[in-house]
Every structure is written in structure tokens, then in C-alpha cells.
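Colleague: Have a look at this prediction, sequence included:
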Amino acid sequence: MSQLDTLLQKIEDKTYTIGIVGLGYVGLPLMWTFHQNDMPVLGFDIDEKKVDNLKTGTPYIKHLGTEMMQTLATSDIADATTDFSRLDEADAILMCVPTPLDHHREPDMSYVEKTTETVSKYLRKGQLVILESTTWPGTTEELMIPILEKNSGLKAGTDFYVAYSPEREDPGNPNFNTAKIPKVVGGHGEEALKLATAMYDTAIVQTVPVSDCKTAEAVKLTENIFRSVNIALVNELKVVYEAMDIDVHEVLDAADTKPFGFMKFTPGPGLGGHCIPIDPFYLTWKAREFERHTRFIELAGEVNTNMPTYVVDRTMHALNTHKKAMNGSKVLVIGLAYKPDVDDMCESPTFKIFDLLKAKGAEIAYYDPYIPEIWETREHAEYTGMQTVDWNKETVSGFDAVVISTNHSSIDYAELAVWSECVVDTRNAMNGIEHKGKNHIFKA
């Protein structure tokens, strides 16, 4: 029996151990999904706290709940560790590590490079290495494989297998979890594709094989570029229609009744999250190598990046109607998470709104039921330790203006309408709620 046939048999027998490097919002649900299908899983992370939480069943990503963590903690086919020498225990190594942008808006591949270096130290024959992080087309074959081959002395496609399969997580989405989202897979050679596809087929509703790794890498970028460009379009429409005294949300709702040729996107205060504010610029960076320009991507980035400025301008206008200056006013921002009903503040536009409000002399505070305290981040260290205010009439009514940046479903917006005299709504959260007239609720 060939090496490939032996590994495929292990997958069929469910004795094929899957190692997952990075136990964040991508890696942890992936670990759970394979575990739910009786596949042995071994999680790796440099963060001792995450590993300890997994071993004790303590949730650290709120929207995933407690049942998952408690089940993994007591399972005899799941384990987690900070000891990367145990990588040789895994038959497949799935890398779910960050791929942020640096201060020059160019790809920061340090996490991928360091993780690949670590994997290469323990790489053995027959292992499958898969990158799930979003990145520029060519990363797997131009960056990863040379590192793996040089440090291990093994040959990709002969001694070990390499594939790329982009994560498609949508944290907090009640309709689509990891198991229900089709998995795009590109392999470095036919055998790698066959092995990776068989592995994902054990746990994912559908696998979508493509011709190679760089095509799979391009698929994920295209998905997020599509969203970025369309969000920028409706953000631009919001600004234009506001000047015309037209409610962009009413326009979009009506347009959405067309059963063909229209896909509804909603405007907001700017982009947040792990993907849309970042991923499109990976293609912009890579396109320069081929002397091509990504004008739509760059224009969309410009529009979306400027939305927090628009929000603050609208807040200043709202305060003026109440005969108050921004300088010295107390402003409460609702929502620090980048999207509703999650506790993830990655790339949240609220931080930019904070910066702009402070620059104009406002005193700022925030309310977010999912984030009681701001933990340390690379980009916004000055807000570390800042805590959410209490949600009650006495507290909220003490602010000169309230800006809705994230529309968590657990917030009582009818109460807000009573408690605050000046609300700036970037999410249409106050739609349909009775208010006190035109100088009460301001769309932004």
C-alpha cells in the first residue's frame, strides 16, 4: 500500500490526528468541528492561557459558548498544548495564524513565517501541512514550501504534502458555523489535494477543490474584496443621500425587493474584523509585482477608512443643534466589538472614532455588554484597561451625545431613546423606535 493510500485509510478509520496551530476564532471552531466527527485533534498555541482554558473547559470566545469547551476538556480524543515538539504526533498540521498589515499597509507575514519555521523543525514524512490564513496568491508555494523543505531536508509532494484552504468563519453567525460552510481546497499536486479533500470531507458539508494553492488563495481574497467594494459603495451612497435628505436604509430595503440583479449591503461607521479591512490590500501589494493597479480596491479602502471621520462630523453637527461644542462634551460610544453580538474588537472602527473624538476635545466613554474591559492591543495601547460604563438612565443621560457604532441585539434602544437627548446612529438601530423629533436621532 502506498503512503497516500495508508493515510487515506487512516482518515477513513478516523485514526488520523489533526493538529491545529492557533486556537483563536478560526482554529478553535475548526478543532471542535473535527472533534464532533470523531477525529482525534491536538491544538497548539503559544498563549498558555488559551491552552489552560481548553484543558479546564473555560470559554474564552463568548459566542462559541461553554458546552463546546467543556466537551473538549473532557474528551479522550482532544488535547491542547504549548509544546510544539508534539507536532510530530499530528498527521495533518493546519496553520490558523494571523496575517495582519504592517504600519505601511503591507502584508505582515511574520506569524506565517515563524509558524512554518517551527513546523519545519518537527516535520516528518507523510504529514500534510495546510495554511488556512488569508494571504496573497503564491504564499503557500513561494514562501512556505521553501522554508519547510530547507529546514527539514524533505521534499514537498514526495515526502510530505502541502495544501491551502482559506478559513471562511463568520463569528456569531447563527446560520453558518464551520461545519456548514463549504471548504475551498487547493493542493500542491494531485496527491496533496486528494488527501486534504478527504480530511475535510470528514467534517465539512462540502469541499470545493480548485486547481492549485494560489487559486485557492485568490478565492478568499476575491470574496473579501467583493464585500469591501460593495460596502464602500453603500457607504458613499449614505453620505450622498444624507445631503439630499434621503434615508439610505429605506432606499436599500426597497431596492432589495428586486428578485434579481441586486445584493443588499449595509453601510456603517467603517470596516472592522479580521478580514475585510485587511485582506484586499494583500492583492494590492502582490499586484505591484506584475505592474498592475488595483484601483477599485484602493478606492474602496479610501471610502471605508474615511467613514469614522464622517461619523464624528455628524456627531459635531448633532451637538451643534443642541447648542453644544464638541470640545468639552461627553460622548458615549455604544459598541466596541467590530460586529454585533460578539466580543471581538479586532480592527474595530470604534477605536478610530475614539481617536477623532478625543482630538476634537470630547470626553469619551463606551458601553459594550460583550467587552467589559479593553484588553491590550498592538494598535491601541492607550485604551488598555478602559471599562464599559453601566447601562442605566442616570449614567447614559449624563452624556451630551451617544454614538451607536455597533448594534448589539441585546441593547434596549427604546430605553436609549428615552435616556438620551442626542443619538447619532451609524447602524440604523433606532429605526422604528419612537423618538423626540428631528434633533434627537441623527443618521450617520
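Modeller: Thanks, I have it.
Colleague: C-alpha only now, for contacts and for neighbours.
Modeller: OK.
Colleague: what sits up against stretch 58-76?
Modeller: 24-25, 29, 32, 35, 50, 53-57, 78-79, 171-172, 341-343 (CA atoms under 8 Å, 6 or more residues apart in numbering).
Colleague: Which members of these are classed as buried?
Modeller: 24-25, 29, 32, 35, 50, 53-55, 57, 78-79, 171-172, 341-343 (16 or more other CA atoms under 10 Å).
Colleague: Next, find the distance separating the spatially most central residue of the chain from residue 53.
Modeller: When CA atoms, centre = their mean is applied to the chain, the residue found nearest the centroid is residue 274 (3.1 Å). Counting by CA to CA, to the nearest Å, the gap from residue 274 to residue 53 is 23 Å.
Colleague: just to revisit the earlier point, among the buried ones among the contacts of stretch 58-76, which are in strands?
Modeller: Using DSSP state E, 78-79 are the members of the buried ones among the contacts of stretch 58-76 that sit in strands.
Colleague: that older thread, which residue packs closest to the residue nearest to the centre of the chain, ignoring adjacent ones?
Modeller: residue 346 (6.2 Å; CA to CA, 6 or more residues apart in numbering).
Colleague: same deal with residue 358?
Modeller: residue 364 (7.0 Å).
Colleague: what's near enough to touch that neighbour?
Modeller: Residue 364 touches 330-333, 354, 357-358, counting by CA under 8 Å, 6+ apart.
Colleague: again, only using 10 Å
Modeller: By CA atoms under 10 Å, 6 or more residues apart in numbering, the contact set of residue 364 is 328-333, 353-355, 357-358, 399, 402.
Colleague: how about the residues you listed in CSV, adding secondary structure, neighbour count and distance to residue 67?
Modeller: Converted to CSV, the contacts of residue 364 look like this (DSSP: H, G, I helix; E, B strand; the rest coil; neighbours: other CA atoms under 10 Å; distance: CA to CA, whole Å):
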residue, secondary structure, neighbour count, distance to residue 67
328, coil, 14, 46
329, coil, 19, 44
330, strand, 17, 41
331, strand, 26, 38
332, strand, 26, 34
333, strand, 24, 32
353, helix, 23, 36
354, helix, 21, 36
355, helix, 16, 38
357, helix, 25, 40
358, helix, 16, 41
399, coil, 20, 39
402, strand, 26, 36
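Colleague: so where do the helices sit in the stretch 151-300 of the chain?
Modeller: 190-201, 213-243, 248-255, 280-287, 295-305 (DSSP state H, counting those that start in this stretch).
Colleague: just to revisit the earlier point, which of the contacts of residue 364 sit farthest apart?
Modeller: For those, with distances taken as CA to CA, the pair at the greatest spread is 355 and 399 (17.8 Å).
Colleague: In addition, the following structure is provided for comparison:
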Amino acid sequence: MPADLAVLGLGHSGLPVAQAAVVAGIETIGYDADEETVAGINAGRPPAGGALTAAAVRRMISRGFRATTDPEVLGDVRTALICAPTSLGPDRALNLDAVRTAAHALASRLRPRTTVVLESAVYPGSTEEFLKPLLEEGSGLRAGRDFHLAYSPSRFDPGSRRYGYANTPKVIGGLTPACTERAAAFYGRLAAKVVRARGPREAETTKLLETNFRQVNIALVNEMAVFCHDIGVDLWDVIRCAETKPFGFQAFRPGPGVGGHSVSIDPNYLAYRSRSLGYPLRMVELAQEVNGRMPRYVCQRAAELLNEHGKSARGARVLLLGVTYKPDLPDQEGAPAREVALRLKQLGAQLSFHDPYVKEWQVADQPVPRADSLYEAAASADLTVLLQHHRRYDLQGLAAKAQLLFDTRGASPTGAAHRL
């Protein structure tokens, strides 16, 4: 059955935009080359660590959505969104292989007047320099004349109860003004507000600015956490006071590291791109360095706490709480918990973990025992470390049960735990 929309890549960003389209009444098909992913989605199971629940996927299926590995369906759509994942290669350059594969699948089936939008995280210039030639060579059509081409950064915030697809403005940058308008007309069916960029490069760079704004500000507050601990100042109270300022300040909070699908990648490829132009983006690289040091700092603090209570890290029983990158989600992409665990193991600690969203967890290809009874595990552990604050955790109750609680998220009641 023909569809109005094809979403290429059914991962972290692709499946949510497909869901938004289905909700808006758009006949949508999902394309992914991974057979296991496609079979799972069609059976009502989201990909492991995905942003959607099984119930949400089943509702999509009930409304006519389907996933396929057959690229022939791409020739019947009016709009195609490329949401293929990107990652860093060994040389720290951005790996666009998945985008290339999706482009090849689409190009030979591309029809005139189709609107193609890239949503993958890419460096500025990718839509014009990388995607456009692939589509034109494979289709014999010209972008901006025979088909419309644009870029729109993904802004999906998984797990958010406040912001969804409909109430988050979409930024659109087209190859030509007509391309922008065609893409804007499509996204206007999904989101209440569409913001037009001057072109695809501006839209691509918008994503980088948004991501690095968060990265740099988290780095600042992480440095403040170390500084305040050393001088005996309660940083969490400092933040509470500072965020009362109604202008010129936005509160960020420290943590054991920075994770997620874009945060750990965007600063690296932005820095890589800038170095290739002859100058580094020093603040971005420094922020990455600062945030990258936090797992090591967390382990240092953990060892100090054990020592202060007459115990050594070697042989200590340490319980890690929350191993995902974001609260109340199963996604572990880029989560600092794995590095924290690895460093604690190197110190000789005996690890266990608990996470209501993760049943099995490995570090350095070795399984970490899962605590079935949270309170019993906290009571028997020499140190309990909160790495991610899921809503299911009663931190007041945990503080009462745990021998020693180290809260890296500042989520526990004042005085109930040792905070980062």
C-alpha cells in the first residue's frame, strides 16, 4: 500500500518522527535495513533502548504504520526523511556510512517533486556536499529543480512530559526557498511552529549550537562541583539560589558525565571539522575534556568516602544505581555508568547494579550482577552510588537503608547522602 511518508532509519530519532506523523494522520512507512529491528517493530516491540514504549509502537501499528526492509516502497512516497544514525570513526571524523546507505536506497527510486529531508546529526555542509550528489547521481534528477531537499535537526526529547513533537518548533533549511517551503509545509502538519533557516548549513549548525550549549554549560557546572567540594561549599544550594535570578542565568546541574545520542558526538565532529579548517573550537574541546573527566572524579570521591569510613576500595561492595543516560528510560547510549564501573573494578571493588529499566548489564564484556532486592542490596553494600535518578527510586528510604550513599545527581534530600 502506498504511503505519503517514508522514514529511513528507525532508531533514536526516526521512530519518534514516524510516530508524530502517524498521530497527525499521515500514511507512514518505516524503512530500515536491519531485519531484526523491522521484525520487532512490526511485532509491537521497539528497538532495545528505544525512545518509544511497546504500547506506543503497538498504537502506531494499529493506525496503519508498518516497517520494512524492502527499498521498493520508497518509490511511492511524496516525502522521505533520512534519520540514519551517525557515529565517530577511529580518526574522530563523523561516520556517514548509514546516511550513504539510506541515500543509495532512496536515490534509485526517487521520483520528481519528492521532498527529501535529512535529520541525521551531521557536520555543516553535509546536506549539500554529501547527500545532494548521492541523490542526484543515483536518480538522474537535480535537487532544487526536480526534487526538494532540506535539512531539519532532530529535537526530540525522549521521556519528556513537557515537550513532545507537536509543541517543539521545527527548524527547516532548504536548498532553495521552494525547498524550504515544501519541507515547512510538511512539518507544519506535525509541529505547531516551523522556523525557517536561511539554508541547510544554518539548520545543520543550529543543531551543533544547541548541543554544544548544553555541553559547555554542563562542563562549567561540573568544574564548579569539583571546586565547591574542595573549598567546602554546597554547590547544590548555590544553584538553588542562582536560579532565582530572572535574567541572564539558566540552571544546569553536575553529574557523573554526559551521555546521549548527540552530546557525546557533536562536540567531537564540530571540533574535528574546525581543526580541518585550520583552527580549533577551544571551548568545545575543553568542555568535552572536562565532562570526560567526571567518571574518574566520581570514582575518586567514592574511594575517598570509603576511606573516610575505614574501608578500602579494594574488596569493597559497591552498588551502582541507574545505568542509563537519562532518567526513566532504558537507553544506555553514552551513559557514564559504564566508565565509572570500569574504573571501580580497576580499583578492586566488587560491583553490583540496580536499574528498573535494565535487566542485564555488562562492563568490559563481563556481566555485572543485578540486585533483585534494592533495599537489601543497599543495606549490604559498603557504598551505594546513585548515577541516574529514576523516579522509582525513593532516595529518602534508600538513604535510611544504605550504609553509605553517594548521590552524583543531587536528587537526595539535604543531609540524606553525600553529594557530588
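Modeller: Right, received. Where do you want to start? In this text the structure is predicted, and so the values were computed from the model without any measurement.
Colleague: which stretch among the helices of the stretch 151-300 of structure 1 comes nearest residue 321 of structure 1?
Modeller: helix 213-243 (16.3 Å).
Colleague: wait, isn't residue 233 of structure 1 in contact with residue 300?
Modeller: Yes - judged on CA atoms under 10 Å, residue 233 of structure 1 makes contact with residue 300 at a distance of 7.5 Å.
Colleague: Touching both of the two, which residues are there?
Modeller: Joint contacts of residue 233 of structure 1 and residue 300 (CA under 10 Å, 6+ apart) are residue 227.
Colleague: if we can go back for a sec, what's the residue nearest to the centre of structure 1 aligned with over in structure 2?
Modeller: For residue 274 of structure 1, the aligned position in structure 2 is occupied by residue 261, per TM-score structural alignment.
Colleague: wait, what's in contact with its match?
Modeller: 12-13, 85-87, 121, 325, 331-335.
Colleague: Identify the residue of structure 1 aligned to residue 406 of structure 2.
Modeller: Under TM-score structural alignment, residue 406 of structure 2 pairs with residue 424 in structure 1.
Colleague: Most neighbours among the contacts of residue 261 of structure 2, which one?
Modeller: Greatest neighbour count in these, by other CA atoms under 10 Å, goes to residue 121: 28 neighbours.
Colleague: Structure 1: which residue goes with that residue?
Modeller: That one, residue 121 of structure 2, aligns with residue 134 by TM-score structural alignment.
Colleague: tell me the contacts of its match?
Modeller: 96-100, 164-168, 216-221, 224, 274-275, 278-280, 282.
Colleague: Then residue 368 of structure 1?
Modeller: 333-337, 341-343, 387-391, 406-408, 410-411.
Colleague: Quick one, which of those residues are buried?
Modeller: Buried among those by 16+ other CA under 10 Å: 333-337, 341-343, 387-389, 406-408, 411.
Colleague: any idea which of the residues you listed is closest to residue 373 of structure 1?
Modeller: residue 387 (4.3 Å).
Colleague: Just send the helices of the stretch 151-300 of structure 1 back as CSV, with distance to residue 18 of structure 1 and mean neighbour count too.
Modeller: CSV is the format used below for the helices of the stretch 151-300 of structure 1 (distance: least, CA to CA, whole Å; neighbours: other CA atoms under 10 Å):
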stretch, distance to residue 18 of structure 1, mean neighbour count
helix 190-201, 9, 21
helix 213-243, 20, 20
helix 248-255, 44, 15
helix 280-287, 28, 21
helix 295-305, 36, 17
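Colleague: what about those, which gets the closest to residue 415 of structure 1?
Modeller: helix 248-255 (22.2 Å).
Colleague: residues in structure 2 aligned with that closest one?
Modeller: Using TM-score structural alignment, helix 248-255 of structure 1 pairs with 235-242 in structure 2.
Colleague: For the most far-flung residue of structure 2 relative to its centre, list the residues it contacts.
Modeller: Residue farthest from the centre of structure 2, counting by CA atoms, centre = their mean, is residue 310 at 39.2 Å. Contacts here follow CA under 10 Å, 6+ apart; on that basis residue 310 of structure 2 touches residue 304.
Colleague: what's the answer for residue 338 of structure 1, then?
Modeller: 269-274, 344-351, 405-407.
Colleague: Return the distance of residue 335 of structure 1 relative to residue 406 of structure 1.
Modeller: If you go by CA to CA, the gap between residue 335 of structure 1 and residue 406 of structure 1 works out to 4 Å.
Colleague: what residues are shared contacts of the two?
Modeller: 341, 348-350, 367-368.
Colleague: could you redo these as a markdown table and give each row secondary structure and distance to residue 73 of structure 1?
Modeller: What follows is those, written out as a markdown table (DSSP: H, G, I helix; E, B strand; the rest coil; distance: CA to CA, whole Å):
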| residue | secondary structure | distance to residue 73 of structure 1 |
| --- | --- | --- |
| 341 | coil | 25 |
| 348 | coil | 31 |
| 349 | helix | 35 |
| 350 | helix | 35 |
| 367 | strand | 33 |
| 368 | coil | 29 |
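Colleague: Next, format those as TSV and append distance to residue 158 of structure 1.
Modeller: Shown next, in TSV, are these (distance: CA to CA, whole Å):
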residue	distance to residue 158 of structure 1
341	46
348	44
349	46
350	49
367	55
368	52
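Colleague: Residue 239 of structure 1: which of these is nearest?
Modeller: Nearest to residue 239 of structure 1 among those, with distances taken as CA to CA, is residue 349, at 17.1 Å.
Colleague: if I read this right, the closest one contacts residue 312, doesn't it?
Modeller: No - the pair residue 349 of structure 1 / residue 312 is not scored as a contact, 11.6 Å apart, by CA under 10 Å.
Colleague: Find residues that contact each of these two.
Modeller: residue 269.
Colleague: Which one's more surrounded, the two?
Modeller: Set residue 349 of structure 1 next to residue 312 and count neighbours by other CA under 10 Å: residue 349 wins out with 27 against 23.
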